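S.K.: Next one to model:
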Amino acid sequence: MPFLSDRFHDQQQGGTPALNGLNRTGTFDAAAIAERIGRRVLGQDDIVEEIRQALVVVQAGFHDRERPLSTLLLVGPTGVGKTEIVRRLAAELRSGPDDFCRVDMGQLAQEHYAAALSGAPPGYSGSREGSSVFDRPAIEGSPFIPGIVLFDEVEKAHPVVLRALLGLLDRGMLALSNGEQRISFRNAFVFLTSNLGSADIARRRGSRRQRVLDAIPGTGGLRRSQDHATIDAALRDFFDPEFLNRIDRVLRFNEISRHVAHDVVQLHLNEARELLRRRGVEMECRPGALEALVDVGFDPVHGARSLQRALRRHVLAPTAELLVAARADATEQLRVRLEPEAAGRSGVRVRSV
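M.R.: All right, here's what the predicted structure looks like:
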């Protein structure tokens, strides 16, 4: 099967219709895709730019045809958008945000799980079928659609499992244990995520000295440099050099700042209001409600996930209570108001109006 980059400049008669970020010739607009991803993955402009550059290299056909389209290691604390950026790319290049192969490396923590990558050896159940943890269609793609695979939390896998990935990352091919089949990764974007270094960063941030430095204006750049150095040291300590040498780019995600948290809450609140509108609920947001929701949910350690939990607990759950009660009373339409708590109390409340 020819690879995606070979098809970028080939005009085919009767080609497939446009799919998300792909146009009818199978090429894509890397800048437009990056711009749309940036609307959803907030506070990570440098990462989005790196994704754009990786797409441009593939679009131009300048990548190595005997390796995956691109191999990217995404590193940073939880809740900063590592998995979300893969989902957004899948939404652009494939049929939707969940249309990619995700391998949870935390489930491959034992040495014998290395067989899950290459399948059962000859003589064992499933060897002829070539079964493995991989979703082959999502990896190999199709004539105009690249594959995407995510090795999530790669540091949790056993070292033997990681070594089993070396050939895949280097040559873009995985030979199954039955000796009869291979899976090609040469038409796929390969992502790996890791939280290495995040615990060390969190401990340093919690120190009294660091809190004093963080309070000094203009020290954000120095703090990010320290974080990146901590992450790089953790990667060198954990991974063998030959493993890191097979990574095209290491993308270091920044933690969610309070300013970015405000934008994240606004994004998810807009989505929640649209969801409620489809359920027949109109929501009005009073001044101060958004900031109060940030106050309740902002946690630099847990990032956007903490904000999403606050939204579910303080907005969606009480609104659901009001909606169920309104339906019991045969009320045709429900209008609610999101407002900050009364003076002297923190948080937000939802009221029926």
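S.K.: drop to CA atoms for contacts and neighbour counts, all remaining ones
M.R.: Will do.
S.K.: Please enumerate the strands of the stretch 201-350 of the chain.
M.R.: 249-252, 281-285, 334-340, 348-352 (DSSP state E, counting those that start in this stretch).
S.K.: Let's see this one next, to set against the first:
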Amino acid sequence: MELEERRRFPLEQRLREHIIGQESAIATVGAAIRRKANGWYDEEHPLVFLFLGSSGIGKTELAKQIARYLHKDIKKGFIRMDMSEFQERHEVAKFIGSPPGYVGHEEGGQLTKKLKQCPNAVVLFDEVDKAHPDVLTIMLQLFDEGRLTDGKGKTIDCKDAIFIMTSNVVSDEIAQHALQLRQEAMELRRKRIAENLGTAFSCADDVQATDKITISKQFQENVVRPILKAHFRRHEFLGRINEMVYFLPFCRSELIQLVSKELSFWAKRAKARHNITLLWDPEVMDILAEGYNLHYGARSIKHEVERRVVNQLAAAYEQDLLPPGCTLRIVVDNAEKELLKTQDSSPAEEGGRREEPTLRLEIVEKDNKGRKLDIQAPLTPEEMSFSL
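M.R.: Below you'll find the model as predicted:
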């Protein structure tokens, strides 16, 4: 039954429903998991991944979705270890448990205790670059032989487990290399159009081709590996990694998907909690996508939507401007003053640079016309002290 379900609903299809972009990462992980699930793997060694890329780009979410695909009981099937908690040498005891005669001996280690409950779990070592070298030494035995000895001297066999490490060590280099590849692809596309070549290909197909780029082998060997070797200071640790998976910055079409997903989330929340229908114009997604920050990934889009849309929703609700069952539309306002303008967030004019377009809320009337909401800006500290 599990085999038939995997045929009808492959891992790649499941991952694409929850992960935006990252086609290369999904393909690499999907192929490795398929080998393991169908018995085409080395049974003496566990499967080890190293996820590389910027923060907020889908590394942790991909690990969670793999666990959901492989295990029905996600609580036991997914073990997350925040390696920033193991930066000191004495914190190794938290990892495998204290030896006999020490405090906490009976409690066991954080990892060993969970692996006993589910030896074939998906184990995520988040931000592994922050861990102490002694912790990495323990992980060498874990990745090579698929077993781990706890503080009580008991050996745990976990060759069927899947170990995933994440790191931001080479995130800037990967991001810049990906941006360079996209720029070169766009230049090639412009050159083709200028020379009137490739008429059999549509413009849309060409744009998608520029989005699907992969990290070159030369870049991996000449840039990524030297940085990883210099940081981890051991060749044998990197040699036990089956796959290095690269997560790339989002392209324009993927940013629009992220904005749409975030707005849809708040639309469902508005409908469920306040019986308010939330709509938005297509231009709104383009403007919100401009808030993307290369270093913070999807989190920057989330924060941009909260800052420019959800803040207005909360203020309008607090001021009793939203009747129950109403329909709201988010539109672009070219007015010079923002609706929720505060002293700290007021944009400054720099050399004729125009202000960012303002988003505002409208109530959709029966004739489908929008009525602008008069949302009062919060009082500044100066205004509050003057009123007193």
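S.K.: Quick check: TM-score for this pair?
M.R.: After superposition, the two chains reach a TM-score (TM-score structural alignment, normalised by the length of structure 1) of 0.79; 319 aligned residues with a C-alpha RMSD of 3.2 Å.
S.K.: any chance of the strands of the stretch 201-350 of structure 1 in TSV, with mean neighbour count and distance to F28 of structure 1 too?
M.R.: Shown next, in TSV, are the strands of the stretch 201-350 of structure 1 (neighbours: other C-alpha atoms under 10 Å; distance: least, C-alpha to C-alpha, whole Å):
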stretch	mean neighbour count	distance to F28 of structure 1
strand 249-252	18	21
strand 281-285	18	38
strand 334-340	19	41
strand 348-352	18	43
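S.K.: Throw those into TSV and include distance to L307 of structure 1, thanks.
M.R.: Converted to TSV, the strands of the stretch 201-350 of structure 1 look like this (distance: least, C-alpha to C-alpha, whole Å):
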stretch	distance to L307 of structure 1
strand 249-252	21
strand 281-285	17
strand 334-340	16
strand 348-352	13
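S.K.: Of all the ones you listed, which one is nearest L222 of structure 1?
M.R.: Distance to L222 of structure 1, taken as C-alpha to C-alpha, is lowest for strand 249-252 among the strands of the stretch 201-350 of structure 1, at 14.8 Å.
S.K.: Where in structure 2 does the closest one fall?
M.R.: Aligned by TM-score structural alignment, strand 249-252 of structure 1 falls on residues 243-246 of structure 2.
S.K.: contacting residues for the one residue sitting closest to the centre of structure 1?
M.R.: Per C-alpha atoms, centre = their mean, the C-alpha nearest to the average position across structure 1 is that of T83, at 1.7 Å. Neighbouring residues of T83 of structure 1 by C-alpha atoms under 8 Å, 6 or more residues apart in numbering: 152, 193.
S.K.: circling back: closest to V133 of structure 1 out of the strands of the stretch 201-350 of structure 1?
M.R.: Among these, the nearest to V133 of structure 1 by C-alpha to C-alpha is strand 249-252 (24.6 Å).
S.K.: now what about the closest one, what contacts it?
M.R.: Residues outside strand 249-252 of structure 1 that contact it (C-alpha under 8 Å, 6+ apart): 47, 50, 71-76, 228, 231.
S.K.: Try it again at 6 Å.
M.R.: Applying C-alpha atoms under 6 Å, 6 or more residues apart in numbering, the external contacts of strand 249-252 of structure 1 come out as 72-76.
S.K.: now stretch 275-285 of structure 2
M.R.: Under the criterion C-alpha under 6 Å, 6+ apart, residues 259, 267, 270-271, 325-331 lie in contact with stretch 275-285 of structure 2.
S.K.: What is the neighbour count of R182 of structure 2?
M.R.: Number of residues near R182 of structure 2 (other C-alpha atoms under 10 Å) recorded here: 19.
S.K.: secondary structure class for it?
M.R.: helix (DSSP: H, G, I helix; E, B strand; the rest coil).
S.K.: So the residue nearest to R329 of structure 2 when sequence neighbours are not counted versus E355 of structure 2, what's the distance?
M.R.: In space, and not counting its chain neighbours, R329 of structure 2 is closest to L279: 4.5 Å by C-alpha to C-alpha, 6 or more residues apart in numbering. Look at L279 of structure 2 and E355 of structure 2: by C-alpha to C-alpha, to the nearest Å, they are 24 Å apart.
S.K.: now I287 of structure 2
M.R.: Distance from I287 of structure 2 to E355 of structure 2, counting by C-alpha to C-alpha: 12 Å.
S.K.: Just want the angle from the longest helix along structure 1 to strand 281-285.
M.R.: Ranked by residue count and defined by DSSP state H, the top helix of structure 1 is helix 258-278. Orientation check (axes from the mean of the first three to the mean of the last three C-alpha atoms, to 10 degrees): helix 258-278 of structure 1 against strand 281-285 gives 150 degrees.
S.K.: what about stretch 127-139 of structure 1, start to end distance?
M.R.: First-to-last residue span, stretch 127-139 of structure 1, C-alpha to C-alpha: 20 Å.
S.K.: now stretch 209-220 of structure 1
M.R.: From its first residue to its last, stretch 209-220 of structure 1 covers 15 Å (C-alpha to C-alpha).
S.K.: Can you classify I183 of structure 1 as helix, strand or coil?
M.R.: strand.
S.K.: tally of neighbours for the residue nearest to R136 of structure 1 when sequence neighbours are not counted?
M.R.: Once flanking residues are discounted, R136 of structure 1 sits nearest to I183: 6.9 Å by C-alpha to C-alpha, 6+ apart. Look at I183 of structure 1: counted by other C-alpha under 10 Å, it has 19 neighbours.
S.K.: Kindly report the same for V103 of structure 2.
M.R.: So V103 of structure 2, with other C-alpha under 10 Å, has 10 neighbours.
S.K.: Aligned counterpart of L165 of structure 1 in structure 2, please.
M.R.: Under TM-score structural alignment, L165 of structure 1 pairs with M139 in structure 2.
S.K.: whoops, I mixed them up, L89 of structure 1
M.R.: In structure 2, L89 of structure 1 lines up with I66, judged by TM-score structural alignment.
S.K.: what about that match, distance to R190 of structure 2?
M.R.: 39 Å.
S.K.: Then V331 of structure 2?
M.R.: In this view, V331 of structure 2 and R190 of structure 2 are 33 Å apart by C-alpha to C-alpha.
S.K.: Can you tell me which of the contacts of strand 249-252 of structure 1 are buried?
M.R.: Neighbour-count burial (16 or more other C-alpha atoms under 10 Å) applied to the contacts of strand 249-252 of structure 1 gives 72-76.
S.K.: Looking at I66 and R190 of structure 2, which one has more neighbours?
M.R.: Higher neighbour count among I66 of structure 2 and R190: I66, with 21 against 12, using other C-alpha under 10 Å.
S.K.: what's the mean distance for the one helix or strand the more buried one maps to versus structure 1?
M.R.: Assessed by DSSP states H and E, I66 of structure 2 sits inside helix 59-70. On superposition with structure 1, the mean distance recorded for helix 59-70 of structure 2 (mean C-alpha distance after the TM-score superposition for structure 1) is 1.7 Å.
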